[in-house]
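*Asks:* quick one, structure for this:
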Amino acid sequence: MSILRIALPIPKRQLFDYLALDVIPKVGCRVRVSFGPRKLIGVVWEVGEDSTWEVSKLKAIQEVIDDKPIFDATQRKLCSWLAQYYKHPIGDVVQSAMPVALRKGESSLPKAIEYWTVSETGKTVELSSLSRAPKQQALLSALQTEDILKSKAKEQFGAAATKALFDKEFITVIAKQSTNETNWRQNLIVQDKPVANVEQALAISSIEAKLAEFACFLLDGITGSGKTEVYLQAIEPVLKQGKQVLILVPEIGLTPQTVNRFKYRFGIDVGVLHSGLTNNERLQVWQKSAKGQLGIIIGTRSAIFTPMLAPGLLIVDEEHDASYKQQDGLRYHARDLAVVRAHAEKIPLVLGTATPALETLNNALTGKYLYLKLHERAGNASVATQHVFDIRQQPLKFGIAQGMLDRIKLHLEQGSQVMLFINRRGYAPALVCHQCGFVEQCLRCDKPFTLHNQLYKLQCHHCGNAKGIPKSCQQCQSTELTAMGVGTEQLEQGLSQYFPEYSNIRIDSDSARGKSKLDRMLSSINNNEHQILIGTQILSKGHHFPNVTLVLILDVDGALFSADYRAAENLAQLITQLAGRAGRAEKPGEMWLQTHDPGHPLLQDLINNGYAHFAKYALLERQHANLPPFTYQALFKAQALSAQDAHMFLQNVSQLFSHAAGVSCIGPIPALMEKRQGQYRMQLLLQSSQRSSLQRALGHYINQVETLFLANKVRWSLDIDPQDFS
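*Replies:* I've put the predicted structure just below:
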């Protein structure tokens, strides 16, 4: 009798035994089973003849969902590695690796995709009759040319416009079976390939020499040095061999420009995977990639799980970016998983960045990774000059010193664009009573509410709690309420008044909600419709704005004195990336940092010596302080309504691990943000000079942690190789 060992979406670090029906499903297929009162969908992970349970007590599976495995041997190996390394339930890992549609039990076979099309009534409508509804008019006009995906129509024209046309019976829904069965290998062309410079050519030839084996490259190229061109030319021989390429980018905002560039160069469809797609669209890309119908797949973090029929190359762009680390559930790092996957697939991996993470840089310096460098900007572009501006004892207008306003004016008058960076969305980070000093706070987080003038509300950026702007102080009833500090909204308003003759645009997570909106904003910037660009970190991520010649960073002081040991590295990466937005074409560029501490060693080192010099000495500091990458860490986090419960639970965890050889415990201590959403948050850090010692200890004690007295009373989690201590 065959025993099926099944990975189920249950928070238990084990497989579950079931009996097969008449047909024994293949390993990697989904099955439906009964688990207590629930019906669950799991994946057959192993098939055997023995069980630790009495066979008479085992249930039989209820249904075999797939004829063919949806997880091949390599994918199963990756999932097993993830579960073992991150000490996470195997069933949850398998769920994370599947598209949502497959988790729900939908067929893994290609299904019809829904499109909007013009109805017979709509074909007789005069477009001029919709002149008072421009979005409806634009949508109907577009549909008269071609049918449009439902999700795409919603993004581009809005749900209200599509619903209005549907209610008027001008448009209707049709379902089309996927016809993308064409062989992309036959359609492959290479057009407008520029001649690589010497550094690029060396990098390309180094990658090409390893196409038949595993190798990990760090492509360390200054901003604007043409890393994407290296990717494109390294990909070309892979595609010509009929193999596939998977490219990871850190954020949705980078996918449109990257996708268009790859489509244009090779003339083939590019599969795109990110959170802005519907479940059905994501499943379709997953299916096409698995069948080998896509040559190039570009996606954000979770795209690392995408199956490929003929894998040839993996690329992780902006490998240093924090968004590659999942911060809840399965806390994996997509960059690290890419290394494991490339090794399993026996293909090369390219990690590209202008500001390598210290872990990656250390691997390159010690010879674990092959180190490729690009020191020169592509074409005639020159590296932006960097300066510090001392704002001590200077009056500030909406956060900007007069000297910087004069500098902005100079660049604008020359016909250039300027970019201003402040990592605070909203109008102001606090609302304070001028009479008594009372600050409007979120009681769930003990943090000030952020003032959002345009939405006329106060909002907590930690838990999302919001309320209307009060007319008077709740403590002394004074009506003199003052906005303290500067956010992107206030900056936008102030610059509009100071430079009324120039157009400005604000890009943050408030203004850029929705994938298509960000695309339109970026296009308008490149079309020079706006001269002043205001934004948060969204603007720092690899965008190419050839007309930007000045970048101003308003406030770096907060990051200089953070309790997080990674803060200096993150700030250095941010400053270097932002400096790279200036002077990317013919015009020379410059970057200015406003600060109250112009002599700070970090700033002076970056300005005068660059990121590479900073990183070299940052690694020395880490080594002397016994911090990663020279030690290995695991972070237990606990939160509860009572700080005492969270502390006591972690104290008990600490006592367990005090017996582990080669592992030291730091804590329990409060998290950097001690209270959030009404819960008190504590942390316990485990550290070891040997990764194997830490892994052995975690493997030995993790099941005992689950049985501790307070384990069910607090919310706790384990984060291997933590990046965020907030």
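*Asks:* hey, let's count contacts and neighbours off CA atoms from now on
*Replies:* OK.
*Asks:* other SSEs contacting the helix or strand hosting residue 229?
*Replies:* Element membership for residue 229 (DSSP states H and E) is helix 227-240. Packed against helix 227-240 by the contact rule (3 or more CA pairs under 8 Å, 6 or more residues apart in numbering; DSSP states H and E) you find helix 198-208, strand 244-248, strand 311-317.
*Asks:* nearest to residue 522, of those?
*Replies:* With CA to CA as the measure, strand 311-317 is the member of those nearest residue 522 (19.2 Å).
*Asks:* buried stuff in the helix or strand following that closest one?
*Replies:* Using DSSP H and E, the next helix or strand after strand 311-317 towards the C-terminus is helix 334-345. Judged by neighbour count using 16 or more other CA atoms under 10 Å, the buried positions of helix 334-345 are 334-335, 337-343, 345.
*Asks:* before we go on, could you also do this sequence so I can check it against the first one:
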Amino acid sequence: MTTPAYSGLGPALTYVHERPLEPGTLVRVPLGQREVLGLVWEAPGLSLEGLEPGQARAVLQVFDAIPPLDAAWRGLASFAARYYQRSLGEVALAALPPQLRDLQAEQLARKLKRLAKAAGSSTKGGHQPDAANSNAGAPAAESAADNSAPPELSPEQAVALQRFQADDRPALLFGTTGSGKTEVYLRAVQELLEQDPQAQALVMVPEINLTPQLEARFRERFARWGVVALHSGLTPAQRLDHWLLAHQGRARILLGTRMAIFASLPQLRLIVVDEEHDPSYKSQEGARYSARDLAIYRAKRESEGRSPGHCRVLLGSATPSLESWRAAEIGRYLKLEMPQRIGGGALPRLRLVNMNHQPKQCVLAPALLESIAERAARGEQSMILLNRRGYAPVLACHACGWKSDCPHCSAHAVFHKIDRTLRCHHCGHSARVPYACPDCGNLDIAPVGRGTEQLEEQIAGLLADARRADGGPIRVLRLDADSTRAKGSLEQQLAGMHEGEFDVLVGTQMIAKGHDFRRITLVASVNADGGLFASDYRAPERLFALLLQAAGRAGRDASFVASQGTAVELWVQTWYPEHPLFAALAQHDYPAFAAQQLQEREEALMPPYSFQALVRAEARTQEAAQALLNLAAQAGEALPGREHLTLYPAVPMAIQRVANIERAQMLIESDSRPALQAFLAAWQEQLQLARSRPEAKGVLRWAIDVDPQAI
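*Replies:* Now for the predicted structure:
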């Protein structure tokens, strides 16, 4: 049975059972005074000879009601644990539905009977069962007709699909926003499932808010196949039901976020990774895995011992990650290109607003404000992007210099005007807004900076005298993590936007990707400069992707734009209009931007031309956190692969203190991935030993992040 690293029990524990158990079988076993879920694993050469009677405890229950997790799934878990420097138990058990860990074998058997009964009734009634109130379940009657006929493919879509089917390599679908990438995904899934009556497909999206939209499209198209979702927005019961349906092969299509890469799909033949560039595919806690990279490995693992290309991977993006772009450039991936929008719609024209020439303290440039009002009067919509939620990043007293700092973090508490609170977005601390400065008593404390709450309020005020097409006042909608917290609120607000109830959409990056708004003809970014000069070398790549993805929300309905006679535009307010990033953005020229960035990366020997790992330590004091990392670095001088590595000194993290815990990090670079992996595997012991040194007293935990996405 596998165990997590922090348990201190070693990589696996030995139990006995009256009969041999197949690897991958789920069991319940005693651990101390508790009963826990375990997973039977291969144990080559294991012998029970020499064990005293009773020394190895007995397995309590065997989950015979479901098939064992297959060799391909176990291979994926083993690789992820090995590559991302975590224990096998942490990866394998964390990949299972949480509710499964609490069930007895007989409880699981009853749940499976209920699912089977629901599937049977759906077959008789001609509709899918409502698995755990989730509107997802087993397939309905195979003879049921699909709800809608697929649209005719454009020539570019047809060529991309044909080339994908004819080549075994992982494919990168580089298609401009609005070029119809989703339809290519749908057709690839459809052709697979029609050819193989057992095949399963996994379709991944970066964020939960995109899952319901994609799920609706798949359900509309594939009424006769089981479609289930897997993401953190589901209840524990829903996650378990969906996992079981996929594991049993009853669900042929699984949609999900990054956690779905570990779903058990015994007949997996296709993996689609939409918006493959998105940082959300990289986990930032536990095993810090990249779901995109694991998709490539999983497809290769599923194809071992079978025909080439038995399981295929299709990565899609209008702004691919530089790692994937280079892999396609050198031929390791198949590059599929779709540069034209469906229906011949034009891409937005860039209009840079030089803020050096605008009135002081202006929120939106007068010309931009006028354009938004004109479009609303014609029945068009506008979208304003500000990637900062709350009303203001900080409250400040200009008399004494007091700022609304979080008492537990080295960060400011954000001012939320709606409920008059100061909230830390790092530790969750919340406090009421003081009536006066806590330090000097000054009543004139004021917000500094701007968040989406304030922008919504200011735009509504600036457009108070403008009118929409029906003569009513202009309506502004805000979409961010705060406004969509209530269950169902995101879907409801998006529906209002699609139906034309709102004229201006204000939001964070959650509005910039994946949404198919038909009436938006103007997109504006009001604070893009932060990504131009950030310390993280990936910041320009992320900014370019965000702006291009946001621009793609405009002009998606070519017939609507033509009937309006409107110019589709992307406005960017900036203090640095001469920055070279904007030259590539004006041409929607991702290849040119990627070439420039890759040249800089190659000259600096940065990824993808080198390989990195970050080691992070958390402790009661900053000195202890840094001491752990520096002591371990000194002890690792003779370890395998060290000659190919550069270990930088430990430094505080950008947000140094979170929830009263000090944080430090050390960057490791190498020109050899095998050398980096060999060093990290051997270095774990040195980190553990360094923790016992007096200088590192107070260290709470440490973690290795392989291929970090943020430094």
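*Asks:* tell me which residues in the helix holding residue 229 of the first structure are buried?
*Replies:* Applying 16+ other CA under 10 Å to helix 227-240 of the first structure flags 227, 229-236, 238-239 as buried.
*Asks:* mean deviation (superposed) between it and the second structure, please.
*Replies:* Helix 227-240 of the first structure, aligned to the second structure and superposed, deviates on average by 1.1 Å (mean CA distance after the TM-score superposition for the first structure).
*Asks:* all helices of the stretch 51-200 of the second structure, in order?
*Replies:* 71-83, 88-94, 105-125, 155-166, 181-195 (DSSP state H, counting those that start in this stretch).
*Asks:* who wins for proximity to residue 334 of the second structure among the ones you listed?
*Replies:* helix 155-166 (7.8 Å).
*Asks:* corresponding residues in the first structure for the closest one?
*Replies:* Alignment note (TM-score structural alignment): helix 155-166 of the second structure is matched to residues 198-209 of the first structure.
*Asks:* likewise for stretch 389-409 of the second structure?
*Replies:* Against the first structure, stretch 389-409 of the second structure falls on residues 425-445 (TM-score structural alignment).
*Asks:* is it possible to get TSV of the helices of the stretch 51-200 of the second structure that adds distance to residue 436 of the second structure?
*Replies:* Output for those, formatted as TSV (distance: least, CA to CA, whole Å):
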stretch	distance to residue 436 of the second structure
helix 71-83	52
helix 88-94	47
helix 105-125	57
helix 155-166	61
helix 181-195	53
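*Asks:* return the most buried member of those.
*Replies:* helix 88-94 (a mean of 21; mean count of other CA atoms under 10 Å).
*Asks:* and that one, how far out from the chain middle?
*Replies:* 20 Å (CA atoms, centre = their mean, to the nearest Å).
*Asks:* same check on stretch 153-165 of the second structure?
*Replies:* For stretch 153-165 of the second structure, the distance to the chain centre is 27 Å (CA atoms, centre = their mean).
*Asks:* repeat for stretch 13-24 of the first structure
*Replies:* Relative to the centre of its chain, stretch 13-24 of the first structure is centred 36 Å away, using CA atoms, centre = their mean.
*Asks:* max-length strand in the first structure?
*Replies:* strand 664-676 (DSSP state E).
*Asks:* quick one: list the elements packing against whatever helix or strand comes next after it.
*Replies:* Using DSSP H and E, the helix or strand that follows strand 664-676 of the first structure towards the C-terminus is strand 679-688. Contact here means 3+ CA pairs under 8 Å, 6+ apart; on that basis strand 679-688 of the first structure packs against strand 632-640, helix 643-657, strand 664-676, helix 691-706.
*Asks:* host element of residue 351 of the first structure?
*Replies:* strand 348-353.
*Asks:* follow-up on the earlier one: nearest to residue 37 of the first structure, out of the helices and strands packed on strand 679-688 of the first structure?
*Replies:* Short answer: helix 691-706, nearest of those by CA to CA, at 23.2 Å.
*Asks:* how much does the closest one stray from the second structure?
*Replies:* Mean deviation for helix 691-706 of the first structure: 1.4 Å (mean CA distance after the TM-score superposition for the first structure).
*Asks:* how about that helix, aligned to which bit of the second structure?
*Replies:* Using TM-score structural alignment, helix 691-706 of the first structure pairs with 673-688 in the second structure.
*Asks:* trace residue 655 of the first structure over to the second structure, please.
*Replies:* By TM-score structural alignment, residue 655 of the first structure lines up with residue 634.
*Asks:* I meant residue 574 of the first structure, not that one.
*Replies:* For residue 574 of the first structure, the residue aligned by TM-score structural alignment is residue 546.
*Asks:* so its match versus residue 619 of the second structure, what's the distance?
*Replies:* Relative to residue 619 of the second structure, residue 546 of the second structure is positioned 35 Å away (CA to CA, to the nearest Å).
*Asks:* what of residue 513 of the second structure?
*Replies:* 38 Å.
*Asks:* and what of residue 580 of the second structure?
*Replies:* Applying CA to CA, the value for residue 580 of the second structure to residue 619 of the second structure is 42 Å.
*Asks:* now for residue 253 of the second structure: which residues touch it?
*Replies:* 200-203, 225-228, 246 (CA atoms under 8 Å, 6 or more residues apart in numbering).
*Asks:* among the residues you listed, which recur in the first structure?
*Replies:* On the basis of both residues aligned by TM-score structural alignment, their matches' CA atoms under 8 Å, what survives of the contacts of residue 253 of the second structure in the first structure is 200-203, 226-228.
*Asks:* just among the residues you listed, which is most surrounded?
*Replies:* residue 228 (29 neighbours; other CA atoms under 10 Å).
*Asks:* translate that residue into the numbering of the first structure.
*Replies:* So residue 228 of the second structure corresponds to residue 271, using TM-score structural alignment.
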